[in-house]
Every structure is written in C-alpha cells, then in structure tokens.
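Participant: Structure here, sequence nowhere to be found:
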C-alpha cells in the first residue's frame, strides 16, 4: 500500500450507515471498503443503540448476532458456530480507538444510507456501459447530500457528455462533484474532504439549502 493510500484509509468522515433491519446509525468511514461494503466506526452512544437493537432482534429468534459492551471492548456474539445452534459464542472483540469502535467491519454488509430515490441514477449507470471520457484524471463523485454528511453513490470517470446524468441527479435531488485525481479512491477522498470542510459548521438535524448541485466542480488541492 502506498503512503497516499494509507493516508486515504486513515482519514475519517461523518456519515450514516445501516444494515438489513438495523439502523441508521451515525458513524465515520474512510474511503476503504471490504467487498464493496463500508467499514464504519461508531461512538459510544451509537454502539449502545446498536447493542440494544441487536438484543431486541435476537429475542425469540435464532441466528441473530448480538453486540455487547464489555468494559472498553465491544463484542459480537453469535450462534453460527455453536454446537447446539442456540448457545452464543464470542466471535469478535473490538478495542476502543479514539473513542470509537469499528463494530462489524470486515464482517457485516454496512452501507451508507439515504432516503433519496436513486432509481434514475442506477438506471443511468446500468445502461452506460461505455462512453467517451473527459481527461484521464477527471472524475465524477455522485452522492446524496444530507447536510452534515454525504452518502456516496459512485465514483467514475467523467463522461464528455454528462447532461443525461446531470438531469437524472437533479430530478432525484442528488448531487455530484467533478474533480481531478490520480484514481477513483483519491477522487472519493478529495470529494469527502471538500464536503466535510464545506459543512464543518453543520450538525445532524440541521436543514441545509440549497443542496450541492450536480456537476459541481471542486478545485484541486492547493489550487
């Protein structure tokens, strides 16, 4: 891993994530993913919510992993490896780091959550199998603007003709940044960093208008 990748993976950004019937939870993420899924970390308050939710889901049901707090560690208990199929066994323990716990990272299919309709955007990405690119180092980061956090939908090479994409995003109250970067991971990191700086004074629950517009160009670092 290069130094640039290490820096990207160590920079945390605010978001919200969910998982099947769990969430949403306030969390922090980097641009790193595991099998396409986010690897979030949570503060104590959100861990307590997650633990209570998993215990509630497990009541009267089998096969539901539960989260338990044990001192400064947060643990995942599961029946998946139990000989009886019903006894809970400890399968993972997460130590505290900077007041956060990376619960379920590299195990659970965490995703950033949004209540926006992404149907048109997904249709556009599904039918755009090939198109003419802009410059090789120009990227588009599509996302849902939720005020204090951005839910990234995708990062891809910017098409020369992006009018259809822009219309699809606009109609669905979605956003996108256009920027230069050496690769898609760094493009996402720069987009998240720009958004975080722009919304540094915005807190959960704050109403932000207007939302970031589709095809908003953001400057290169140091520009």
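Facilitator: Cool, got the structure. What you are looking at is a predicted structure, and each value in this text was computed from that prediction instead of being measured.
Participant: contacts and neighbour counts: CA atoms only from here.
Facilitator: OK.
Participant: Which residue, other than its chain neighbours, is closest to the residue positioned nearest the centre of the chain?
Facilitator: With distances taken as CA atoms, centre = their mean, residue 112 lies nearest the centre of the chain, 3.8 Å away. Leaving aside its chain neighbours, residue 112 sits nearest to residue 17 (4.3 Å; criterion: CA to CA, 6 or more residues apart in numbering).
Participant: so how far is residue 213 from that neighbour?
Facilitator: 23 Å (CA to CA, to the nearest Å).
Participant: out of those two, which sits in the busier spot?
Facilitator: Relative neighbour count places residue 17 above the other of residue 17 and residue 213, with 24 against 16, counting by other CA atoms under 10 Å.
Participant: from memory that one sits against residue 29, does it?
Facilitator: No. In this structure, residue 17 is not within contact of residue 29 by CA atoms under 8 Å, at 9.2 Å.
Participant: So for the two, which residues contact both of them?
Facilitator: Residues touching both residue 17 and residue 29 (CA atoms under 8 Å, 6 or more residues apart in numbering) are residue 40.
Participant: gap between residue 198 and residue 167?
Facilitator: Separation of residue 198 from residue 167 (CA to CA): 24 Å.
Participant: Use this one as the comparison:
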C-alpha cells in the first residue's frame, strides 16, 4: 500500500469518491496525491458496500475479498491475482488501491466547461504569475471540497486568467490561489484552509456563500 512521502505526516480530509460508475462513497482523502491520483480511505462499513457494488458491476474487473481483518483487491484470473492486501489502520479505516485504482472525488456540480477551458489554456500556454504560484480549483460542497485541478496560476494580464476565472464563476465552482513549492503542497494548503473553516459544518449542509474563485491564501507555513 502506498503511503505518504517520507517525513510528511498523513493528513486526512472529509470527502466523497467514486470508482467509474460506482459510488459515491463517504471517504477521507490524503492531502497529497500519488502520481496525480487521490488516495482515499474508508470505514469497514463503506468498504463492504464497495465490495458488494464491485461484484455487481461487470465493467470493473476487480473484486474485494475479506480475509479476517484484511481486505484483498483481486484482479482477473483463475485463481484471481491478489493486487493488494490492505489491513485497517490505527483508526480502523482501509486505504484501498492507492496509486492504481482511479478514484475520483464526487461532485454534484458539472465541471465539464471548466475542464475544457483548462485544457485549452494549458494547450495554448500562458505566462505564470510566478514560478511558485498555484491555483487549486474545486467544488465547494459545504462540509467537504472536491478538488478538480491544481495548476500554475496565470499572470493576471494573460487571457487565460480571465478565461479560467470566468468559467469557474459561471459554473458555480471555487478556487484558491496560493504560493507553494509544488502542486501537492498547494493542494494540501487548500485542504487545510477549507477544513479549518468548515470543520463545524455537518455533511449535506448547504453553505452560502461558497468560496469565491481566486480567493487568495497566504503561503502555508507548515
């Protein structure tokens, strides 16, 4: 099982994730990624639900098998190949498929227009505001955030800056702008800020106003 980089403590944040057409599943996600992929963990109850839904979905060539306290992720074959054996962590949660299962954070807000605009901006190229300037785009769901992308912040005079701001605003999405050494550090700072401000909010509570696009964060001192 993949874990946090050496020297970086694990920090978990409330979320909801999907696996292809299965889910959403209540989860916690690490504040950094593995090769760009989110890393969730689940309660045993939610893990049981995931196992049941995977067995009924022929489009996902995986199964979960409980062997005592451990959970095995099984691939195809006869006998099936064990892709991962996962035991509960100190808090009784299972971190499944880090680095090879394409988990996605669930959002009820359509990010398609933003995704297209970001693809166009990055394909065309743009001058960054600074080498260490990052934007974390996300859907604000009140109790939790669904991070959609972390990208270099365009210079304010670049056409890409206005284009991305406008599509975030029109789509009802949010973003933080921050200074960080890398994308992972920017995402971690964003999750820390959001979590600190919304820790009192219960799941499924509607929060208004949402975080506005281009909300500026100070550099994370941690």
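Facilitator: Good, I have the coordinates. Small disclaimer: the values here were computed from a predicted structure and weren't measured.
Participant: So what does the residue nearest to the centre of structure 1 match up with in structure 2?
Facilitator: Using TM-score structural alignment as the criterion, residue 112 of structure 1 maps onto residue 105 of structure 2.
Participant: can you tell me which residues contact that match?
Facilitator: Taking CA under 8 Å, 6+ apart, we find residue 105 of structure 2 in contact with 15-18, 38, 146-148.
Participant: Now with 10 Å, please.
Facilitator: The contact partners of residue 105 of structure 2, by CA atoms under 10 Å, 6 or more residues apart in numbering, come to 15-19, 24-27, 29, 38-40, 138-139, 145-148.
Participant: Next: residue 57 of structure 2.
Facilitator: By CA under 10 Å, 6+ apart, the residues touching residue 57 of structure 2 are 20-22, 63.
Participant: From those residues, keep the buried residues only.
Facilitator: If you count burial by 16 or more other CA atoms under 10 Å, the buried members of the contacts of residue 57 of structure 2 come out as residue 63.
Participant: What is the most widely separated pair among the contacts of residue 57 of structure 2?
Facilitator: Distances among those were taken as CA to CA; the most separated pair is 21 and 63, at 14.9 Å.
Participant: just to revisit the earlier point, the residue nearest to residue 112 of structure 1 sits in which helix or strand?
Facilitator: According to DSSP states H and E, residue 17 of structure 1 maps onto strand 13-19.
Participant: Can you show me the strands along structure 1?
Facilitator: Ranges of strands in structure 1, per DSSP state E, are 13-19, 22-29, 33-34, 37-38, 66-70, 73-78, 89-95, 111-112, 138-145, 150-157, 175-180, 216-217.
Participant: List the residues that contact residue 218 of structure 2.
Facilitator: For residue 218 of structure 2, the contact set (CA under 10 Å, 6+ apart) comprises 176-180, 189, 193.
Participant: Residue 130 of structure 2 - how many residues pack around it?
Facilitator: By other CA under 10 Å, 12 other residues sit near residue 130 of structure 2.
Participant: Grab the nearest non-local neighbour of the equivalent of it over in structure 1.
Facilitator: With TM-score structural alignment as the matching criterion, the partner of residue 130 of structure 2 in structure 1 is residue 135. The shortest distance from residue 135 of structure 1 to any non-neighbouring residue, by CA to CA, 6+ apart, is to residue 158 (7.9 Å).
Participant: Please report the distance of that neighbour from residue 219 of structure 1.
Facilitator: Residue 158 of structure 1 is 15 Å from residue 219 of structure 1, by CA to CA.
Participant: mind checking how far residue 176 of structure 2 is from residue 76 of structure 2?
Facilitator: Residue 176 of structure 2 is 42 Å from residue 76 of structure 2, by CA to CA.
Participant: Actually, residue 168 of structure 2.
Facilitator: From residue 168 of structure 2 across to residue 76 of structure 2, the span is 41 Å (CA to CA).
Participant: Looking at the two, which is more packed in?
Facilitator: More neighbours surround residue 168 than the other of residue 168 of structure 2 and residue 76, with 24 against 12 (other CA under 10 Å).
Participant: Surely the more buried one touches residue 215?
Facilitator: No. Using CA atoms under 10 Å, residue 168 of structure 2 is not in contact with residue 215; the gap is 11.9 Å.
Participant: shared neighbours of these two, anything?
Facilitator: Common neighbours of residue 168 of structure 2 and residue 215 (CA under 10 Å, 6+ apart) are 174-175.
Participant: possible to save the strands of structure 1 as CSV with distance to residue 128 of structure 1?
Facilitator: Converted to CSV, those look like this (distance: least, CA to CA, whole Å):
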stretch, distance to residue 128 of structure 1
strand 13-19, 27
strand 22-29, 28
strand 33-34, 24
strand 37-38, 23
strand 66-70, 41
strand 73-78, 41
strand 89-95, 41
strand 111-112, 23
strand 138-145, 14
strand 150-157, 11
strand 175-180, 17
strand 216-217, 21
